[in-house]
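Undergrad: I need the structure of the sequence given here:
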Amino acid sequence: MKLSTKVAELTTIIAPAVAACDVALWGIEFAPQGRRSLLRIYIESLPEDKAQDKQVTIEDCAAVNHQVSGVLEVHDPIAGEYILEVSSPGFDRMFFSDEQMQDYVGQTISLRLIQAIGQGDKKRRKVTGKLDSIDSETVQLTSVDGEQFEVALSNIDKANLVFEDA
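TA: Down below sits the predicted model:
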């Protein structure tokens, strides 16, 4: 999962503003949509706050929105109009880096792949299963029907956690 050049630039500008609000930056989505683009920022509780079961609040989102709006006004990295959204990653959180997945070993994730994997008519570009392990180059998954997959990290287009109600 590689960040686009634009998202990497926005992350550099936005990360300090998010940190100033005492929350962590989970990830950024940027979708140019003609005259009006969408900038979505996901924030997470700081690790020490998570240990105390503190969650991201609406007030946290509002504070980050205010702080980031000011920074974007100064730096002006987005041409034209844009909509700014600030949110928690939610239960079905999208992963923005390989490192984020490491905390979710043993849980179910869904992957959309760049190139299909499998053999013959069993080729697929979407794989869902329990994350068995992750290393610097691959993830290993076991699907509900017991099928095992080894997927190169470089072949993952999009990954997210699958919420399972306990």
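Undergrad: switch to C-alpha atoms for all contacts and neighbour counts from now on
TA: OK.
Undergrad: surely Gly80 touches Gln33?
TA: No. Between Gly80 and Gln33 there is no contact under CA atoms under 8 Å: 10.4 Å.
Undergrad: now Val68: how far from Ala15?
TA: 9 Å (CA to CA, to the nearest Å).
Undergrad: residues of the longest helix along the chain that come out buried?
TA: If you go by DSSP state H, the chain has its longest helix at helix 58-75. Within helix 58-75, the residues that count as buried by 16 or more other CA atoms under 10 Å are Asp60, Cys61, Ala63, Val64, Asn65, Gln67, Val68.
Undergrad: distance of the second one from Ser45?
TA: The span separating Cys61 from Ser45 equals 11 Å under the rule CA to CA.
Undergrad: again, but for the third one
TA: Look at Ala63 and Ser45: by CA to CA, they are 13 Å apart.
Undergrad: Ser69: what's it in contact with?
TA: Leu84 (CA atoms under 8 Å, 6 or more residues apart in numbering).
Undergrad: quick check: it vs Ala79, distance?
TA: In terms of CA to CA, Ser69 sits 14 Å off from Ala79.
Undergrad: please apply the same query to Glu73.
TA: For Glu73, the distance to Ala79 - CA to CA - is 11 Å.
Undergrad: follow-up on the earlier one: and the contacts of the helix or strand following the longest helix of the chain?
TA: Using DSSP states H and E, the helix or strand that follows helix 58-75 towards the C-terminus is strand 81-87. Here strand 81-87 makes contact (CA under 8 Å, 6+ apart) with 35-43, 61-62, 64-65, 69.
Undergrad: let's compare: structure for the following, please.
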Amino acid sequence: MFATPSQMQPISSHNPAALQGVDREQLLAVIEPVARAHGAEVVDVELKNENGWVLRVFVERLGASAEKLSTKDAAVDLELCAGIARDLSPALDVDDPIPGRYNLEVSSPGIERPLKKEADYVRFAGEKAKLKLREAVGGQKVLVGRLGPVSAGKVAVDDGRKTYDVPLDDIVTARLVFEFGPAPKPGTSKGGSSKSAKKKRKP
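TA: As a prediction, the model looks like this:
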């Protein structure tokens, strides 16, 4: 049985028990080999009800995490996303980790990439991020600031006035915040934009 929409949570290291009725490990066991076969790695997976269930798989270039690549250098193109969606759909049909009907979408996470595990905070140290917390820090449950070092299960976050040591276990969701820079030259664009491929699942 699916969880109700109000119970929908991303499948992530911040919420390992997410998605009642869906085995997270079984789902990732199907998705990750397909992504790797296309030269990509899974960033996040989520299932939401948006006038119908949608399974979204966010991917980036294989090795991006280990190599600590920027969002621009880790970005994948639409063709790769389409290839993953094409091969993932029949794989999901065979293993059937999600009951019921849903649409499949595969995309890059974009420049405001979610942060899901400790390695993400290490990788994007120095970048600006928005964190939603279980427990208030400095009177705030939403903290926007620049990421600092990670130590002893905590990440330093400087909001411009003070630096807070935030326990990773207290972070509900976190993502990078896009910062406007100099306008790109004509004919060029900023990298890291989100690209997606959609595949309608058969009943």
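Undergrad: list the buried residues in stretch 138-149 of structure 1.
TA: For stretch 138-149 of structure 1, the neighbour count (16+ other CA under 10 Å) marks Thr138, Val139, Gln140, Leu141, Thr142, Ser143, Phe149 as buried.
Undergrad: between those, which is nearest Ala116 of structure 1?
TA: Phe149 (11.8 Å; CA to CA).
Undergrad: and the closest one, what's its match in structure 2?
TA: Alignment note (TM-score structural alignment): Phe149 of structure 1 maps to Tyr164 of structure 2.
Undergrad: I'd say that match and Gly139 touch.
TA: No. The criterion here is CA under 8 Å, and Tyr164 of structure 2 misses it with Gly139 at 11.4 Å.
Undergrad: now Thr138 of structure 1, nearest residue through space, not along the chain?
TA: Closest residue in space to Thr138 of structure 1, ignoring its immediate chain neighbours: Ala152 at 4.3 Å, by CA to CA, 6 or more residues apart in numbering.
Undergrad: what's near enough to touch the one you found?
TA: Glu137, Thr138, Val139.
Undergrad: in which helix or strand would I find Tyr42 of structure 1?
TA: strand 36-44.
Undergrad: tell me which residue is most central in structure 2.
TA: Residue closest to the average C-alpha location in structure 2 (CA atoms, centre = their mean): Asp44, at 3.6 Å.
Undergrad: name the nearest residue to that one, ignoring sequence neighbours.
TA: Nearest to Asp44 of structure 2 is Phe58, by CA to CA, 6+ apart, at 5.2 Å.
Undergrad: what's the neighbour count on the equivalent of the one you found over in structure 1?
TA: Counting by TM-score structural alignment, Phe58 of structure 2 corresponds to Tyr42 in structure 1. Using other CA atoms under 10 Å, Tyr42 of structure 1 has 21 other residues around it.
Undergrad: with Glu99 of structure 1 instead?
TA: 12.
Undergrad: identify the residue of structure 2 aligned to it.
TA: Alignment note (TM-score structural alignment): Glu99 of structure 1 maps to Ala119 of structure 2.
Undergrad: the biggest strand by length in structure 2 aligns to what range in structure 1?
TA: Ranked by residue count under DSSP state E, the longest strand found in structure 2 is strand 140-151. Alignment of strand 140-151 of structure 2 against structure 1: residues 124-135, by TM-score structural alignment.
Undergrad: cool, stretch 91-106 of structure 2 as well?
TA: Residue span in structure 1 matched to stretch 91-106 of structure 2, by TM-score structural alignment: 71-86.
Undergrad: what about that stretch, start to end distance?
TA: Stretch 71-86 of structure 1: ends 14 Å apart by CA to CA.
Undergrad: so Gly148 of structure 2 is in contact with Ala156, correct?
TA: Yes. Contact criterion CA under 8 Å: Gly148 of structure 2 and Ala156 qualify, at 4.6 Å.
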